[in-house]
Structures are given as structure tokens and as C-alpha cells.
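**Student:** Give me coordinates for this.
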Amino acid sequence: METNAISRRNFLRASGLAGTALCLGFYFPANAKKEQLMSATDQSGFEFNAWIRIDTDGKVTLTDHRAEMGQGSYQSVPQIIAEELEVNMKDINVIFAQGSPTKYGSQITGGSSTIRGSYKNLLKLSAAAREMLITAAANQWNASANECYAESGHVIHKPSGKKLNYGELVTAAAKLPPPQEVKLKKISDYKLIRKPLQRLDTPMKTNGEAIFGLDKRLPGMLYAAVERNPRLRGKVKSFDGSAALKVPGVKQVFKVQMIVFNTTRDGVVVIADSTWAAMQGRKALRVEWDDSGFEHVNTSDIYKAHEELLKTKEGLSFKKQGQPDPIIEQASKKIDVIYQTPYQSHGAMEPLNCVAHYQSDKIEIWGPIQAPDWVQGDISDKFKMPKDKVIVNMTFLGGGFGRKAFLDYTHEAVAISKQIGGPVQVVWTREDDLTQGPYRAGISYRGEGSIENGEISALKFKMAGQNIDHWNNNKRDKANGSTTEGFLKPYFDNIKNISFADVPYEMPLPNMWWRSVYASTNGFAYESFINEMAVLAEQDQLDFRRKYLKDERCQALIDKMEQVSGWKSRKKNEGFGVAITECFETMVGQIVKVSRHTDGKVKIDQVWAVMDCGWYVNPDIIKAQVEGSIVMGLGAAAIHEITFKNGLVEQKNFYDYLMPRMSDMPPVEVHIMENTADAGGVGEPGLPPFAPALTDAIYDLTGKRIRKLPFNLNTV
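**Tutor:** Okay, here's the model as predicted:
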């Protein structure tokens, strides 16, 4: 058994509803100097979050502080609680928390952080509740707590077989002091965790019960469609809404602005009594834009600028050890190459939408929101409303990948609601979503390296592309904070001369997080370069990595990759490629197998993915996330990209921003490493290794080295 102190983040127990429920949670102090246990009577006005509430009927209500956008928190968090609390999953009701960082700490669903950031506290919280219920039962029976145990929402007295339901114990348990320490189960004793349990949200998402943002309705709510300037920073010069006002159901037409990072985007909004009427009114609008005073970019110009910067600028140093420059310069065996990755849209199946109701004394928001705490703070600041009067309600959301953690669409909805004096739902079209951004930035990389005596003597990387940090703040004198994201840490321990630098590049294009963030582009460049270095050294790619990834977990991962893929027994006329990346504390290795079929086209035959995410909850959810990451990685590598012409996005919908089809997808085999390490992320780390493994496999089959994405599999 593992003994854990509960008070790691100021564990707090409160008896609520006049003693009719047992409520447990955490208090998140702003400037805690010392951790301390606190009872309900000691709260002194502190905000308390009831993560777990057990009612007198034995039902458990879990307040989920993060969004559920398909990544599985709606299942995994209850699974954690049910394990240590000893309740059945069917007895857990999940509700979404409102935005409140003082209650819940960070609520951002991003960085694959939901489980890894909270699982230890949730285990302790659940075990504490179990121990309090056991103590309450033992007191009632005048027995020793050591003679009692919990199972399926009951406390059982082992010698006599007497049994009490949790609901019968909550009133007494709520009056007990919280235990100072709890014993957590060993992994080998888990009954629910690490088991492929069916998701709680699947039935409601298939029978229509689940409420997504588009499903939300309020009394008296109107609907809005916005014609936004297709170029960020452009302004409305003039507009004519007379034709729009003639559309049945259209009520108002006016100008609106939303804040996008440190600038604004102009638009003209049509208000109507239905979404359809608003969209038809929007089509009838006549708007003249003023797009003067800023650059209208073209995709080809962006990458030419990248290449010039990489050749002429050393950039801002991010990390350096040894002296790679003179070693590479003097080496006889070296390479110097450029890799390029494209701009990408998030392309979530549910387009952006938001319901907002601005009132003089409060603002309330409903919708698919990845960061309710950020939205609360942003709206409070921009509309000068006390933070506790800004209520942000999360719904289910149909994909986000970082886009729905942004603040533009919620700000716009509140601004429109304020203008009309009532509740409104703003719905973006697919065309809005694809043409407005923000996007994953296209990045170019220069890799230089040298080999001496079969070993890497030096590595040097530079990246050029838009920096998300520069949109969020003006710290342009610092290198991109994610310059090495995706690159495995053990490389730094075993390569003496290595450097990473960021060459700043500015563009008036909004860019932001995308699934796995910079690891999605870094991973392609850095792991492709390692594969090229292995070829230069005339060594097997996996054996080559073994020499530099010497820690136990890396070696075990490589062993597993070799075993499941049959790497050592691959045949002629088969191309095998490999890549290993790390992000959000999780390492993923992938091997891709390709072949040339009778029609002459290269086809992906198989993908093997091995994930080391440490402690984990549900293997089925992990496999689904890795499979989804590979689908998204395939699209970004070989199917779609966002391009610009004269400052306008050329792609409008899924007819020209194509998505992978079922026929494009190879079989994917996912393996999870078993160990006792701390939990890493799951939702994003499966994406970065796919592209470099795929292009390495194509090189192995055809001898053609692909360094620019996307490429066309049909023409390789």
C-alpha cells in the first residue's frame, strides 16, 4: 500500500446542505505558504469546490472541471474516483463545472493535462471519502474500522456481514474530521483503472441526450451570423444592410468587432429569429472593406522568407551545449537540409458557436469552451464586470484541438448580446472556421549535423516561423519557448555538441495551438533529421537511436517497437520507417510500413504505435486517442494545408480542405507500456511521430527523401 498525505493542495472537506450530503474537494489558495487541512467551519470565506458529492440516496455527483471534447475525461475522471471510492460507475453522475480558477485551479483542456494534472489529487480525495464512510459505519456498529471494508457503494463489517449503503452514512461521515493520511491501492489491486470500460458519454452522444453548444436554447434567444473581414486587421469601410433586413426573420444589422490577440477583427452581424434566417440575411449583405496599411501575404513568399532567414540569421539561442559550429564546419561527413511544414486549420467537426446573455449585473455564457477560467477572466476584463458575475457554462464540444481554448468567439458573442440587449447564439459556418483562423503556423527548419566514427559529433537546428508567444505578448527578444518540444531529452545527455535556435518571423496571420502544438512540426523535422543521420552513419535507424536514448524507459520502448513490428525481419519491397517523439511527459514511438501496389502507388500498409504515458486509466480511450492522432497526422502530412493568396485563405470547406477518408487509413496497432511512472498526456503525443515515420518508410521503399509537407502519396 502507498500512504499519501491528503493535504498536498489543501484538501478540504465540507458538510453541505445541512448535513444531508458528504462533499469533498480542494481549496486553491493564491499564496499558500503552508499546506493545511481545513474543515467547513474554517473556510472563512474561501471558495470551496465540491469535486465529489455523495447524497443520502448513495448517488455520487462528480463535478468535472475540464471540457469533454472527445478525449475521454467524462469517463476517465469518474473511473479514477470509482476505483478508490469503491462505487459502481453507474452510480456516478457527471456535471460540468462553471469557470472558476479560484475553485478549480487551471481548467484549460489542453496540453494533454486533464489526467496527468489531477489524478493524484482525485485518488487521494476518493480514498479519503471512502475512509470517512468506513469510519462512520464502524462508529455506528461500535466496531473497529479495521474490521470494515468498502465495496460497490457499501461499507461491510467483515466478521458479521452487516452492510450499510453510502447514502445511509453520509450524514454521519460529513461530521467527521478528514483523515490526515490515506492508503492508496497498488496498481496490481485495481479493479477499474487500467480496464477498457465503456464510456459513460457514448449512449447520450448517440441518442441525442448530450447537450452540445449548438443545442443550447434560452427563452427569447435570437440568432446571429457575422460577415467578418476575410483579412485580419482589415476594417469595415461601409455596409448596406437594407437587403438583409428584407429577409423574413431578420431583425437587426450592425457592425461588430471581436478582439483577436492584440488586434481586432471587424464584421457586420445579422440578427434574426433563427440561424437559417440570419445566414440568409448575411448573404444579402453588401460590405466594402478597407484592407489598406498591412501586408497581403502569399504562401510562396512565406517559405521563401523562411529559407532566407535560415540561411542568413543565427536567430535567438534556445539551448546550446558544446561547440557544434566549428565541428560541423570541419567535418567531412555532414548534412545540411531544410524541412518545411504547412499551415493547418483545426477543422473540428463542430464549428465554433457560443450563446451569450449580457445583463447589467451579470454576463452568462454557454458553449463548447476549452478554457472556461480563461473566458471568465477575459470577459470580466473586457466588459468591466466583476469576475464572480461572469458565469461560464461548458457544454459538450465536438472537437477543439486548441481552437476552442481561444477567446475571440466568446468575446464576439458577448459584444453582440450587449448590443441587442438579450441572449443570442452566434454560429460560425465551416467557411468562417477555415478562413478566419487562427491556424497552426507553417514552420521551416534547417538541420545541420556531422558524423565521426559512426557517431553524431554535432547537431544544429534552427526554426523559422510564427511564434505563438509573440501574439500573446510582445517578448520578441526571446526564442520560441517550444523550440525543442518533441525532441527527446536523453539526446541532450548523450550528444555533446548540440544547439537549437529560433529565427523570429512575423506575419499578420493569427496563429495558435494545434494538436500537440509545436511538437507536430518539430517532430517531423527533428526525427526526419535523426533518420538522415542514421543513413549517413550507415546504421539501422532503431539501433542508431539506442546509442543516444540510453535511459531504461527509452530502451524498453525501442524493444517493444522492434518486437511488435517485426523490425528485424522486414522483407524486400517493403518500406519501414521509424520516429520517436516526446511531448507533455509522454513518449511515443511509431513504425510505419509502406509498399508499392500494382497500380504503382505507394500505400500505407500498417502503423505500429507504442506509447509510454506512465500511469494511465483506460486503455481503450488511449488507443482511440492515438488512432485519432494518426488520422490527424496523416491529413497534415499528405492531404491538406491552408494556403494564402493576396492575404486571403484559399480553402473554404471540406471540398478543398480534404480530410482523410476511411480508405486512406491503414490498420493501426497501439501498445501501451506498463510501468509505475507518473501519468503523462494522452490526447496529443500520438500525433508528432507519424509524419517522420511515414516519410522515412517512403525513403526506405523508394529512395526518395521527403522534406516538405504536405506531399501527395499518389505521386511519390
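**Student:** going forward, measure contacts and count neighbours with C-alpha atoms only.
**Tutor:** Noted.
**Student:** Tell me the secondary structure at Ile328.
**Tutor:** Three-state assignment for Ile328 (DSSP: H, G, I helix; E, B strand; the rest coil): helix.
**Student:** For it, give its distance to Ala30.
**Tutor:** Note on Ile328: its distance to Ala30, by Cα to Cα, to the nearest Å, is 49 Å.
**Student:** So for the protein, which residue is the most central one in space?
**Tutor:** Gly110 (3.5 Å; Cα atoms, centre = their mean).
**Student:** One more sequence to fold, the one below, so I can look at both together:
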Amino acid sequence: MIANNISRRNFIRLSGMTGAALSLGFYFPAKGKEAEILKTEAAGDLGIELNAWITIDSSGKVTIVNHRSEMGQGSFQAVPQIIAEELEVNLDNVNIIFGVGNSAKYGSQITGGSSTVRGTYKKLLKLSASAREMLKQAAAKRWGAALSDCYAENGQVIHRPTGKKLGYGDLVAEASKLEPPKEVELKDPKDYKILRKPLPRQDTPLKVNGKAVFGLDKKLPGMLYAVVERNPRFLGKVKSFDDSATKTVPGVKHVIKVQMNVFTTKREGVAVVADNLWAAMQGRKVLKVEWDDSGFEHHSTDQLYTKMNELLKGEPISFKTKGSFDAVYEKATKKLEAVYETPYESHSCMEPVNCIAHVTENKCEIWGPIQGPDWIQDDLSKQLNIPKENVTVNMTFLGGGFGRKAFTDYPHEAAVISKEIKAPVQVVWTREDDTTQGPFRPGMVYQCKGALNDQKRIRGYETKMAGQNMNHQWPGSDKTSYNDSVTEGFLETYLESIPNYSFGDYPLDSPIPVMWWRSVYSSTNAFAFESFIDELAVLGEKDPLEFRKEHLWDDRYHALVTKLEEVSGWKSRGKNSGYGVAITECFSSIVGEVVKVSKKPDGKLKIDKVWAVMDCGWYVNPDIIRAQVEGSIIMALGAATKHATNFKDGKAVEKNFDTYKMPRITDIGDIEVHIMDNEEKAGGVGEPGLPPFTPALTNAIFDLTGKRIRKLPFNLDEV
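**Tutor:** The predicted model follows:
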């Protein structure tokens, strides 16, 4: 970890480097222009903040700053694998460290939208290829040889005619004095030695041997520990509290009222601070708090969904239209209408939320599982009225994130407590805190209508979405604006092949905080979209996969469907099993999944197998892709059949894994993942595998049983 803002000198010192170094970075000019590669030595002369991602020291060691978080999705492996390919180094000689929050150096650091690879891979390839060429130039100059006679391999430059070799460490001093080349030639993917290979992840040994530092592992000298009794109704206030019993617990040092920002509101609570976590937790148990819960609605789950269904009777905020759906639907002889419901969900990361803060008079430093260090730096600067450059946000490994750990509430709360007690403090959320306090994935209701033409193809399609709009919660938001994610998950090519469509939004207002959840709105949208496409196929008496193919006006989509048919044996499926398919598009990747179900001897359903085909365009490591698709499918299975967050009298009902149940290994059969090879730009990997699973599962259940599932979650044993 780097404890200070990165200067070139500190970067080298803290990375354990000695002697000369070649350090390159990106200069980000005006928005929309291509980033330029510059040497970091030029930073002072140019007065430009640079992102030093690659440094090579005199021993030949390559160090890479990972500016994004690692929450299990594989950035700790993917980023160095990209660098190592064009730099021509062995991954065993690559060291990677986390960068601190600094958008001026790194651009956006938010780990979300499956953006780490797809947002930076071209720049990283060019950056590493430029470093390689500078090292080759240095070697050619020393030998008095033609550059064309020199090539790089395994951390060395080799002179082809004579076989002479020089290690990168021997060349770094001379190379650092050269200007980066304006243009570099990148490898053809067929020539990759490291990329697209299933290389083992560099963070796995660290996690096995205990060297990986997660948020809960981090410790500081003199650090205290805090837990907070927060109002269970989100907007409630602290009326009074009695801490007399709490203060008798050995180790308890402070009991204070605290507030943290949650979008435009304040969440209130009482913090118990002690010299060890156990004492803080015991002190909280005997704390007595009286809450003021007046002035806002205490929603229950039934009330929320009643409101959403009522909203569907009105006029939506129009998001996207083409043609005249209403006219087509009114005249159609083959038409269909259906309503789908999806539940609120907790993020339930295996590592509950936690954060360390140390606030002094005019400085603040944060350590913890942070998905958006630049966001936290900016937010704390404003909240604490501290210059941005005096706020340091250090990332640890994250035990899961899924969007929850990109939020600003828990670092703000830790900073408030640290400032009050004038000491470093680690604020730990218990599993119950994490499960009940949110923010949650919003529950949604969808009304879908469709009409077929004489050829039994879709002539008109409409989806109206009712539920909380995450964008409406932020300060200064326009609450009359539509949800810009209404079509998220819908195949782009459908918007070309369907002549008349309409998508609209009915925003629900509620005190319950909601936020991004893995694949964001695609996780709920896709259930409605791909279930309804299946229902339209049945209405047209067509094979569900063939029906989809008729509406895919693009070779890329056809190639994926062909692969999905082939690997799943779709055309030769048996009569005693149910097969369901769904194809979705999310964060520039297309994923198709087929689920096979059958009945056990006792008549209950079981999931026999899942086939997934991922088209994410340019990719790094097939093993990471397979792991992410498998994890996405299991997470989708839980949200479809195992758990949901319900509310009663304004409070979350489920508190821990005894009621918010997780899938078990016996709940699903084999998962087989296939990856498309093509020349498309890189798409996301960590999230796009989730949306198609649930509709593929429910479509398979219909195929086997004739029962159409339109409300989640459902119990497989009760279908």
C-alpha cells in the first residue's frame, strides 16, 4: 500500500526500488481526446498530473500501480497480464500495488460497470509497448546496432545477428532519458504469449497464505474500534440514549451520537468506541436508544408493490420509442400482456462493510475495502472541509463489493467518529448491520405488452418499469427525469429489428435507500425482457431460440446463438427435461445461457446443467472469465430462488443468513462456460453473466411444467 500521494520519488522508494527507473504514465487531455503517453520526469516541466502505472528499476523489476479495486473480479491479475504481454516480461517479475485515490493521476477509479479492462486495455497495451520500444532503442544505441535487429523477450533485449543480451535493469537508466515513441505497433492477438492464457491469479497465493490485506485485517498504532447502533428505519432520528451500562463495559472509551450522509439525508446512530472490537460490540448490546421515527412513511413490502402496480395505471415518463406501438397493439390479432415482479436484495458481501479513518486538524486518511477511492477522496474533502490533496484514500482487498462498497456513507461515518474522538478508528459493521441498513437493489414491477405480425414476428413491443430510480436520490437530481437504464439488458439488435416499441419509467419515491447491485438494472430488467420474449415465442408457436434468431440482425449475435445451440445440444433436447434460453446485453458484452431442468424422483425440480456463452470481445484471461460467469450465475440463482429483502413497518425484516439464505453447492448442476473469439472491442466480464440466468431458468421450468413464473423469488421445491 502507498501511504501518500504518489510522487515519482516516493513511488520508487515505497516500491522497494533502487537506482534509475523508467517510469511512464498517461496525460489525459480534453475530454474525448486520446490519452498521450509521457515520461513522469516531464511532469514538473509541463505542470501536468501524470499517472505512473509502470516503473522498471535497475534490477529489472517491473511494478504496476493498480488504480482499481480488487474485489474478486480479477483486476489484480488482469492489469499486470495486459502490461506483461507487450512489455515482454514474465509475470513472475511483475509486482503490483494499489494506488491511492487520485482522479487527476488515474482518471476514473470507480470499479463498476465491468469497466477495469474495457476502459483501459488499449491504453495499457500502448503504454507497455512504448516502454518496450524505449528499452530496445537504448540497447540498439549501446550496441551501435539497427533497431530492427533488436527484439525483446522475457525482460531482455536481444540482438538477433549476434545473440547478445541486455536485461531491462541494465538499460533502464538510458531508456529513461528517451522520449516515448509517438506510434507503436501492437501485437496481433494470434501472437499473444500471455494474454488469453489461463494463467493463475497473482492474488490467490496471498489469499491462501493470509498475506492479502483486507479491510478488517488492517491495523494502525493506537487504533480504536467502533460499532454503531443505527436507526433501523433509515430516516429516523436519535431522540435520546442511555449509555450508563455501556460505559461499565471494560475497554469502552466513548459513546457518541453520529450522523452519516446517505444521498440527500442523514442516517443517525450512536457509536460505541472501545480499545477492542469485542468490547465495542458488548457495549452496544446494553446501549439503550430512543428513536424519533416521525415525519416519513414506514413502508412494508406489500405497500411498496401496491404503489408500483398502481403507478403502472398512469402515464410513464417516456424513455425510448420508435414507430407507433399503441396503434399497432390496438389492431393486432396476436398480442400478449404480462406483469413481472422482482424483489429488493441486500448486497451481502462476504466481508461486511468496514473502514479505518484517521482525521487530524487538516488531514484525513482512509484505509479499507473501497470501490471508488477517487469518489471517497472528493466526498470527504467536501464533508470535512479539507483540501482534496490532504485526503488520502488507501484501498485494501475487498471481500466482495457488487456496488455497495462504491458508496460514500461508511467512510464518511468513520471520518466523523475519528474527528470527534481525535484518534484513528476502525468502524465495523456487523452482518446484521450490513444486511438491514442497505442501500439495497431496488424491487421492480414491469408491465410488458407485445404484438406479432402475420409472420409471427414482433411488430410491437412495450415495457413500462415501476420502481425506485437510483439517480433520483443524489443531491440536485431532477426527479421528473426518466430512468436512463430502462432498456439496460435488452439486446441492441432488437431495437433495430422491432419496428414499433415503447419503453417508459414510473419512478417510486421511498425512504428506503437503493443502489447499484451486480449488473445494476440488468439484473431485474432481463427477467422481464427475456421472459416476455419467450412468451411471445410461445404465442407465435415458435421455438424460443429460433424466434430470437429471427430478430437478431447482426452477425455477432448470430455467431453467439450458433455456439449456444451447439454446446447445449438445443436441437436434440429430450422430452423429459425442460430447456430454457435467455440472451442479454450488459456493459458491452453479450451473454447467452441455456438452463436444463428435470424432476427428481420425489417430483421436485432440479437444475441439471447451465451452458453459458460469453462474448466480451477482446479479453485477458479465460479462467477469470469462467470464474466470473460461474459466480454471476450462482448469485443470480440466490436472488431468483433463495433470498429477498422484505420490509415491515419501515424496517428490513431479514437480518442474517438464517433468514437471508444463500444457495448451496447442491442447488445447481454443472456450469459450462464458453468464450467467443472475435475482433470486437473489450466488454465487461464481472457482471454480464448474471442477467440471463434467471429468465433462462424460469423459461426452462415452463418448458418442463407449463407453469409460467412471473414473480421472484420463488421456491424450486414448490413449483
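**Student:** TM-score for this pair?
**Tutor:** Their TM-score after superposition, calculated using TM-score structural alignment, normalised by the length of the first structure, is reported as 0.97; 704 aligned residues with a Cα RMSD of 1.6 Å.
**Student:** rewinding a little: what does the residue nearest to the centre of the first structure correspond to in the second structure?
**Tutor:** Superposed on the second structure with TM-score structural alignment, Gly110 of the first structure falls opposite Gly112.
**Student:** Please name the nearest non-neighbouring residue to the residue nearest to the centre of the first structure.
**Tutor:** With Cα to Cα, 6 or more residues apart in numbering as the measure, Gly402 is the residue that lies nearest to Gly110 of the first structure, at 6.5 Å, once sequence neighbours are left out.
**Student:** Now for the one you found, how many residues are close by?
**Tutor:** Burial measure for Gly402 of the first structure: 25 neighbouring residues, criterion other Cα atoms under 10 Å.
**Student:** Provide a list of residues in contact with it.
**Tutor:** Shown here is Gly402 of the first structure, whose contacts under the criterion Cα atoms under 8 Å, 6 or more residues apart in numbering are 110, 346, 370, 512-515.
**Student:** Take those and keep only those in helices.
**Tutor:** When DSSP state H defines the helices, the subset of the contacts of Gly402 of the first structure inside them is empty.
**Student:** Who wins on neighbours among those residues?
**Tutor:** Most neighbours among the contacts of Gly402 of the first structure, by other Cα under 10 Å: Gln370, with 29 neighbours.
**Student:** Over to the aligned residue in the second structure for Met463 of the first structure. Which of the three states is it?
**Tutor:** Residue correspondence, TM-score structural alignment: Met463 of the first structure in this structure matches Met465 in the second structure. For Met465 of the second structure, the secondary-structure state derived from three-state DSSP is strand.
**Student:** so how far is Ser103 of the second structure from Met465 of the second structure?
**Tutor:** Relative to Ser103 of the second structure, Met465 of the second structure is positioned 35 Å away (criterion: Cα to Cα).
**Student:** next one: Phe319 of the second structure
**Tutor:** Counting by Cα to Cα - Phe319 of the second structure and Ser103 of the second structure are separated by 32 Å.
**Student:** And Met465 and Ser103 of the second structure? Which one has more around it.
**Tutor:** When Met465 of the second structure is set against Ser103 and neighbours are counted by other Cα under 10 Å, the residue ahead is Met465, at 30 against 18.
**Student:** What ranges does the stretch 451-600 of the second structure have for its strands?
**Tutor:** Secondary structure of the stretch 451-600 of the second structure (DSSP state E, counting those that start in this stretch): strands at 458-467, 500-507, 578-586, 589-599.
**Student:** where exactly do the helices run in the stretch 301-450 of the second structure?
**Tutor:** 301-311, 325-331, 373-384, 409-421, 431-437 (DSSP state H, counting those that start in this stretch).
**Student:** Among the ones you listed, which comes closest to Ile37 of the second structure?
**Tutor:** With respect to Ile37 of the second structure, and counting by Cα to Cα, the nearest of those is helix 373-384 at 21.7 Å.
**Student:** in the closest one, what's buried?
**Tutor:** Across helix 373-384 of the second structure, burial judged by 16 or more other Cα atoms under 10 Å covers 373-381, 384.
**Student:** other SSEs contacting that helix?
**Tutor:** Where contact means 3 or more Cα pairs under 8 Å, 6 or more residues apart in numbering; DSSP states H and E, helix 373-384 of the second structure is packed against strand 391-395, helix 409-421.
**Student:** All set, thanks.
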